[in-house]
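**Q** One predicted model, sequence on top.
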Amino acid sequence: MTAVSPQSRSNLSLAQRAHNIRHHALRMGEVQGQGYVGQALGVADVLAVSYFHALNTRPHDPEWEGRDRFLLSIGHYAIALYAALIEAGVLPEAEIETYGMDDSRLPMSGMASYTPGMEITGGSLGHGLGIGVGMALGLRRKGGGQFVYNLMSDGELGEGSTWEAAMGAAHHKLSNLICIVDFNDQQADGPSTETLSAEPVADKWRAFGWHSQRVDGNDLDALVAAFDAARAHDGPEPRVIVADTRMCRGVPFLEAREMTHFVRVEPEEWGRALAVLEEGAPR
């Protein structure tokens, strides 16, 4: 795929953005021969809508004070966020070739001190939403009108700190906080719903005092509507979007694998995966 400047990509559709995010992630996976590509492929539509529809940012000034904040609670999803930041023009596409290497700005687990556009160092599950609560409180007191988005995994629904933060957000009426739950029903030990079920998820968030929606996380139109509804909701509640996604979305032979939390891709399969993705590219 020929590198294209962010300026020349300004008219791309959300479907094209999501496709490019998947492409960047697969290329990074190929560099290291490994990576959490299943999550990146699955959450690409969420990231496309976040960065190219919902977020108020300045790609060439990632520390702009007036920006919306996007927190990656799940540090092992870093490959997905890097792909979105590359597509947004925050990071140069050439850095794909450095993924996971010594002194790279793209370490395999995300670290805010390394990477422009990465707001927090995630990793230990269940921390992101608590950080988001504090950040949303601080920004509200400053009066700038920014939103804080926190992307978390369904596995984090099993962490007590997540629900403590959820109660705190509702108590403080943080209407500038939007949590996105990537519900792919896959953890290292198997399906999330079998490891420790959080169902009924949308109702549970509602019971904790949140404005709650659940949508198909690989349906761009549904995601756009959900993000718009979350931002436009006129109540004082914090907002959550539970996005049901499919691991390895866009590469059917990887989607079909039973275990996709850390999908095994053989050396000769990276090229095949990229070719299959390109066959389904939006035109």
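**A** Looks like it arrived, so ask away. Numbers count the residues shown, from 1 in each chain.
**Q** rest of the way, CA atoms for contacts and neighbours
**A** Will do.
**Q** Quick one: the helices in the protein, in order.
**A** Counting by DSSP state H, the chain has helices at residues 14-32, 37-49, 78-88, 128-142, 160-171, 192-195, 201-207, 220-232, 252-255, 269-279.
**Q** Can you give me the buried ones in the fourth one?
**A** Within helix 128-142, the residues scored as buried using 16 or more other C-alpha atoms under 10 Å are 128-137, 139-140.
**Q** Now do the contacts for R239.
**A** By C-alpha atoms under 8 Å, 6 or more residues apart in numbering, the residues touching R239 are 175, 177-179, 210-212, 230.
**Q** Counting only strands, which of those make the cut?
**A** Under the assignment DSSP state E, the contacts of R239 contribute 177-179, 211-212 to strands.
**Q** Can you say which of these are buried?
**A** Among those, those buried by neighbour count (16+ other C-alpha under 10 Å) are 177-179, 211-212.
**Q** tally of neighbours for the nearest residue to G123 once chain neighbours are set aside?
**A** Excluding the flanking residues, the one nearest G123 by C-alpha to C-alpha, 6 or more residues apart in numbering is G75, at 3.9 Å. Using other C-alpha atoms under 10 Å, G75 has 22 other residues around it.
**Q** What of D219?
**A** So D219, with other C-alpha under 10 Å, has 15 neighbours.
**Q** and what of T57?
**A** The local packing of T57 (other C-alpha under 10 Å) involves 20 other residues.
**Q** Return the distance of it relative to M167.
**A** T57 sits 28 Å away from M167, taking C-alpha to C-alpha, to the nearest Å as the criterion.
**Q** how about the ones in strands among the contacts of R239, which pair is most distant?
**A** Greatest spacing in the ones in strands among the contacts of R239, by C-alpha to C-alpha: L177 and S212 (12.1 Å).
**Q** contacting residues for the closest residue to N184 other than its chain neighbours?
**A** Nearest residue to N184, sequence neighbours excluded (C-alpha to C-alpha, 6+ apart): T245, at 4.9 Å. For T245, the contact set (C-alpha under 8 Å, 6+ apart) comprises 42-43, 182-184, 216-218.
**Q** Next up, a structure to set beside the first:
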Amino acid sequence: MTDIKSLEKLTTQVRRDIVRMVHAVNSGHPGGSLGCAEFFVALYGEVLKYNPKKFTIDGKGEDLFFLSNGHISPVWYSVLARSGYFDVAELKTFRKLNSRLQGHPTTHEGLPGIRVASGSLGQGLSVALGAALAKKLNNDDRLVYSLHGDGELQEGQIWEAAMYAAANKVDNIISTVDYNGRQIDGDVEDVLDLGDLDNKWTAFGWDVLHSDGNDMTDVLKTLAKAKEHTGKGKPIMIIMRTEMGHGVDYMMGSHSWHGVAPNDDQLEKALAQNEETLGDY
């Protein structure tokens, strides 16, 4: 049985990691990272089958995850470290010169857990589909997961990949869109309204599910349901509602913290709202 309390404690610690990482170098993207903390903790804490001690790029016999909106690297790095991929102490090198933990994930330094450089928005779904097709060719029954920003759906390559996935019945992929309604320039509906995403993805031939991304129980329930939908001839898309900056009250309700680090006073306020549960790095 899933220990929700343990996952929630890890989520709180991850939020502490995020704000401390971006504060230390006065750069990074805390808003989306904080909003997706439950999703990443659920994914690595309960859903994925993986072996952090024997990381390989091809990931044969393992579930694979691809982060398309790579700017929310702080949450991924924190969860990877706390899942055993590398020492938690390495989080203090975030965005520093010669660090393996760059602002956008890269592969040239060989950071365990990272299988593709990301951050050029719109490309991650194509990469994930390629991996999913490779698993089919290799008779590997594990699944491929990907995460995308809602603003990222304004990129045309996303919809080319969406058509390809449905036309080729790539049914071993579970993709999720972080639907927080905000992007770097403002609210998504003001920058370029996405319209009815549910009907869009359905019309493109995907199986569509919905999730409250800031409710651990609902995230787990939806991911489990998505897994049940695999192998039935359709790719799966989860439309996950989140709040940018969730867990830090002054960051919520605005796009302002998309890519802005907290100052000293703001850091203390953020940490006061998120208890140290597993020990800071």
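**A** Great, that's in hand. As the structure is a computational prediction, the values presented were derived from the model and not from experiment.
**Q** Need the TM-score from the superposition.
**A** Superposed pair, TM-score by TM-score structural alignment, normalised by the length of structure 2: 0.91. Supporting alignment: 272 aligned residues with a C-alpha RMSD of 1.9 Å.
**Q** ok so, going back, what's the closest of the helices of structure 1 to D102 of structure 1?
**A** Nearest to D102 of structure 1, of the helices of structure 1 and by C-alpha to C-alpha, is helix 14-32 at 12.0 Å.
**Q** Mind reading off the mean deviation between the closest one and structure 2?
**A** Compared with structure 2 after fitting, helix 14-32 of structure 1 deviates on average by 1.6 Å (mean C-alpha distance after the TM-score superposition for structure 1).
**Q** Can you list the neighbours in contact with that helix?
**A** Outside helix 14-32 of structure 1, the residues that reach it (C-alpha under 8 Å, 6+ apart) are 35-37, 40-41, 44-45, 47-49, 52, 79-80, 82-84, 86-87, 96-100, 220, 267, 270, 273-274, 277, 281-283.
**Q** follow-up on the earlier one: make JSON lines from the buried residues of helix 128-142 of structure 1 and add distance to A256 of structure 1 to it.
**A** Below are the buried residues of helix 128-142 of structure 1 laid out as JSON lines (distance: C-alpha to C-alpha, whole Å):
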{"residue": "G128", "distance to A256 of structure 1": "30"}
{"residue": "L129", "distance to A256 of structure 1": "32"}
{"residue": "G130", "distance to A256 of structure 1": "35"}
{"residue": "I131", "distance to A256 of structure 1": "36"}
{"residue": "G132", "distance to A256 of structure 1": "35"}
{"residue": "V133", "distance to A256 of structure 1": "37"}
{"residue": "G134", "distance to A256 of structure 1": "40"}
{"residue": "M135", "distance to A256 of structure 1": "39"}
{"residue": "A136", "distance to A256 of structure 1": "39"}
{"residue": "L137", "distance to A256 of structure 1": "43"}
{"residue": "L139", "distance to A256 of structure 1": "43"}
{"residue": "R140", "distance to A256 of structure 1": "44"}
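**Q** Looking at the residues you listed, which is nearest R105 of structure 1?
**A** Distances from R105 of structure 1 to the buried residues of helix 128-142 of structure 1, taken by C-alpha to C-alpha, are shortest for G128, at 20.9 Å.
**Q** How about that closest one: what's its closest non-neighbour residue?
**A** Closest residue to G128 of structure 1 apart from its sequence neighbours, by C-alpha to C-alpha, 6+ apart: S73 at 4.1 Å.
**Q** Enumerate every residue touching that neighbour.
**A** By C-alpha under 8 Å, 6+ apart, the contact list for S73 of structure 1 reads 120-123, 125-129, 150-153.
**Q** Now do it against E278 of structure 1, distance only.
**A** Separation of S73 of structure 1 from E278 of structure 1 (C-alpha to C-alpha): 30 Å.
**Q** Likewise for E119 of structure 1?
**A** As judged by C-alpha to C-alpha, E119 of structure 1 and E278 of structure 1 stand 31 Å apart.
**Q** got it, and N184 of structure 1?
**A** N184 of structure 1 is 23 Å from E278 of structure 1, by C-alpha to C-alpha.
**Q** same thing with D216 of structure 1?
**A** Distance, D216 of structure 1 to E278 of structure 1, by C-alpha to C-alpha: 23 Å.
**Q** Could you do R246 of structure 1 as well?
**A** 18 Å.
**Q** the more surrounded of these two?
**A** Just comparing R246 of structure 1 and E278: by other C-alpha under 10 Å the higher neighbour count belongs to R246, 22 against 16.
**Q** The more buried one -> structure 2?
**A** Under the alignment by TM-score structural alignment, R246 of structure 1 pairs with E243 in structure 2.
**Q** what's near enough to touch its match?
**A** Going by C-alpha under 8 Å, 6+ apart, E243 of structure 2 touches 35, 180, 214, 252-253.
**Q** how do these look in structure 1, which are kept?
**A** Counting by both residues aligned by TM-score structural alignment, their matches' C-alpha atoms under 8 Å, the contacts of E243 of structure 2 that remain in contact in structure 1 are 35, 180, 214, 252.
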